[in-house]
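Below are the sequence and a predicted model for it; my questions follow.
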Amino acid sequence: MLIVDAIATLLGGALLLRFWMQAIRVRPPSSVAQFTFQLSDWLVRPLRRIVPGVGGYDWASLIGAFLIVLLATSVLLLAGWPPQAMLLMACQRFLQWILYGFMALLVVEAIFSWINPHAPLAPFVRALNEPLLRPLRRVVPLVGNLDLSLLVALILLQIANILLGMAFGGR
C-alpha cells in the first residue's frame, strides 16, 4: 500500500500542479514543465478527448488527479471496505492532496526566502502562491517589515485540513 500511495501521490501531485499552473496562467521553467508533462501526458492527452478544457481550465488534469486517487484508494476494496466508503475516502484524500500541495508550495517559498530568494525557481513558486497570499496580504499587516501572510496561509490550510478530517468522519 505504501508504494501505491507514493506513486499515486507523485503522479497526482504532478497532475494538480499542471492544473494549477494552467489555471493561474503561470509559465513554468523548462525543467518543471518537462517533468510535469512527461509524467502526466499519458493520462491527460486521452482525457482531453473526452473532457476538453472549458473556461480556461485544464479539466483533464484535475479529473486525472482524481482518477489516480480513486485508483489508489480502490486498493481498500481488496481489504473489504464497502464501495461507498472507498468513494468518500477518495474524495477526502483528493482534497487533502490539494491542501498539502498548497502547504508544500508555501513551505518551499519560505525556504527560498530564507536561503536564496534569487534562486531560479523562486519567482515560479512565488507566482504559484500569489493567488493564495494576495487576499491575505490585504488583511495581514507587515510586522517589522516581515510578511506574515505566508504563516497565516499555512495555519488556515491546516485548519481546513482539520475541518476536512472532521467532515469525513475523523479519518
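The structure has been received and is ready for your questions.

When you work out contacts or count neighbours from here on, use the C-alpha atoms and nothing else.
Noted.

in the helix ranked longest in the chain, what's buried?
Using DSSP state H, we find that the single longest helix of the chain is helix 83-115. Judged by neighbour count using 16 or more other CA atoms under 10 Å, the buried positions of helix 83-115 are 86, 89-103, 105-110, 112.

try stretch 118-137
By neighbour count on 16+ other CA under 10 Å, the buried set for stretch 118-137 is 121-129, 133, 136-137.

now those residues in a markdown table, with secondary structure?
Listed next are these as a markdown table, based on DSSP: H, G, I helix; E, B strand; the rest coil:
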| residue | secondary structure |
| --- | --- |
| Leu121 | coil |
| Ala122 | helix |
| Pro123 | helix |
| Phe124 | helix |
| Val125 | helix |
| Arg126 | helix |
| Ala127 | helix |
| Leu128 | helix |
| Asn129 | helix |
| Leu133 | helix |
| Leu136 | helix |
| Arg137 | helix |
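
next, the one to line up against it:
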Amino acid sequence: MLIVDTIAGLLGAVLLLRFWMQAIRVRPPSSVAQFTFQLSDWLVRPLRRVVPGVGGFDWASLIGAFLIVFLATSVLFFVGAPWQTVLLAALHRFLQWILYGFMAMLVIEAIFSWVNPHAPLAPFIRALNEPLLRPLRKVVPLVGNLDLSLLVALILLQIAQLVLGMLFGR
C-alpha cells in the first residue's frame, strides 16, 4: 500500500506542477519540462480531448491529479465504501497535496537561498513561488536584509492545513 501511495503522490505532484507552471506561465528549464511532460502526457493528452483548457488553465492536468488521488484513495482506504465517502476523502487528500506542494516549493527556495542562490533551478523555483509571496511582500516588512514573507507563507499554509483538517474532521 505504501508503494501505491508513493507512486500516486509523485504522479499527482508532477500533474499539479504541470498545472501550476502553465497557470502562472512559467517557462521551466528544459530538463524539468521534459521530466514533467514525459511523466504526465499519458494521462493529460487523453483528458484534453474531454476537458479542454479554458481561461489559460490546463484543466486536464488538474483533473488528472484529482483522478490519481481518487483512485489511490479508493484503493488504499475505502475498498467497498460508498463513493461519496471516497470522494470526500479524495478531495481532502487532493487539497492536502496542493498545500504540501506549495510548502515544498517554499522550502526548496529557502534552501537555495541559503546554500546556492545561483543554482540553475533557483530562478525557476522563485518564479513558481512568486504568486504566493508577492502579496505577502507588500505586507511583511524586511527585517534587516531578511525577507520573512517566505516564513509567513509557510505559517499560513500550516494554518490552512489545520483548517482543512477541521473541515474534513481529521
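Right, received. Where do you want to start? Note that the coordinates shown come from a computational prediction; the quantities given were computed from them, not determined experimentally.

Let's have the buried residues of stretch 118-137 of structure 1 in a markdown table, adding distance to Asn145 of structure 1.
Converted to a markdown table, the buried residues of stretch 118-137 of structure 1 look like this (distance: CA to CA, whole Å):
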| residue | distance to Asn145 of structure 1 |
| --- | --- |
| Leu121 | 24 |
| Ala122 | 20 |
| Pro123 | 20 |
| Phe124 | 23 |
| Val125 | 21 |
| Arg126 | 18 |
| Ala127 | 21 |
| Leu128 | 22 |
| Asn129 | 19 |
| Leu133 | 16 |
| Leu136 | 16 |
| Arg137 | 13 |
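
how about Asp58 of structure 2, what's its match in structure 1?
Taking TM-score structural alignment, the alignment pairs Asp58 of structure 2 with Asp58 from structure 1.

distance of its match from Asp41 of structure 1?
Going from Asp58 of structure 1 to Asp41 of structure 1 by CA to CA, to the nearest Å gives 12 Å.

The two: which is more packed in?
Using other CA atoms under 10 Å as the criterion, Asp58 of structure 1 and Asp41 rank with Asp58 on top: 22 against 13.

contacting residues around the closest residue to the more buried one other than its chain neighbours?
Spatially, and ignoring its direct neighbours in sequence, Asp58 of structure 1 is nearest to Phe19 (5.7 Å; CA to CA, 6 or more residues apart in numbering). Contacts of Phe19 of structure 1 were listed using CA atoms under 8 Å, 6 or more residues apart in numbering, and they are 57-59, 61-62.

show me where structure 2 has helices.
2-23, 30-50, 59-76, 83-115, 122-139, 149-167.

Quick one: list the elements packing against the second one.
Yep, that's helix 30-50 of structure 2 we're talking about. Identification of packing neighbours for helix 30-50 of structure 2 by 3 or more CA pairs under 8 Å, 6 or more residues apart in numbering; DSSP states H and E yields helix 2-23, helix 59-76.

looking at those helices, which is closest to Val32 of structure 2?
helix 2-23 (9.9 Å; CA to CA).

and that closest one, which residues are buried?
5, 8-9, 11-22.

between the residues you listed, which is closest to Ala81 of structure 2?
Asp5 (18.2 Å).

Leu167 of structure 2 versus that closest one, what's the distance?
From Asp5 of structure 2 to Leu167 of structure 2 the distance is 23 Å (CA to CA).

Please apply the same query to Val26 of structure 2.
32 Å.

in stretch 132-151 of structure 2, what counts as buried?
Across stretch 132-151 of structure 2, burial judged by 16+ other CA under 10 Å covers 133, 136-137, 149-150.

mind giving me TSV with those and columns for distance to Ile159 of structure 2?
Output for the buried residues of stretch 132-151 of structure 2, formatted as TSV (distance: CA to CA, whole Å):
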residue	distance to Ile159 of structure 2
Leu133	16
Leu136	15
Arg137	19
Ser149	15
Leu150	14
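
Which residue of structure 2 lies farthest from its centroid?
No residue in structure 2 sits farther from the centre than Gly144, which is 31.2 Å out by CA atoms, centre = their mean.
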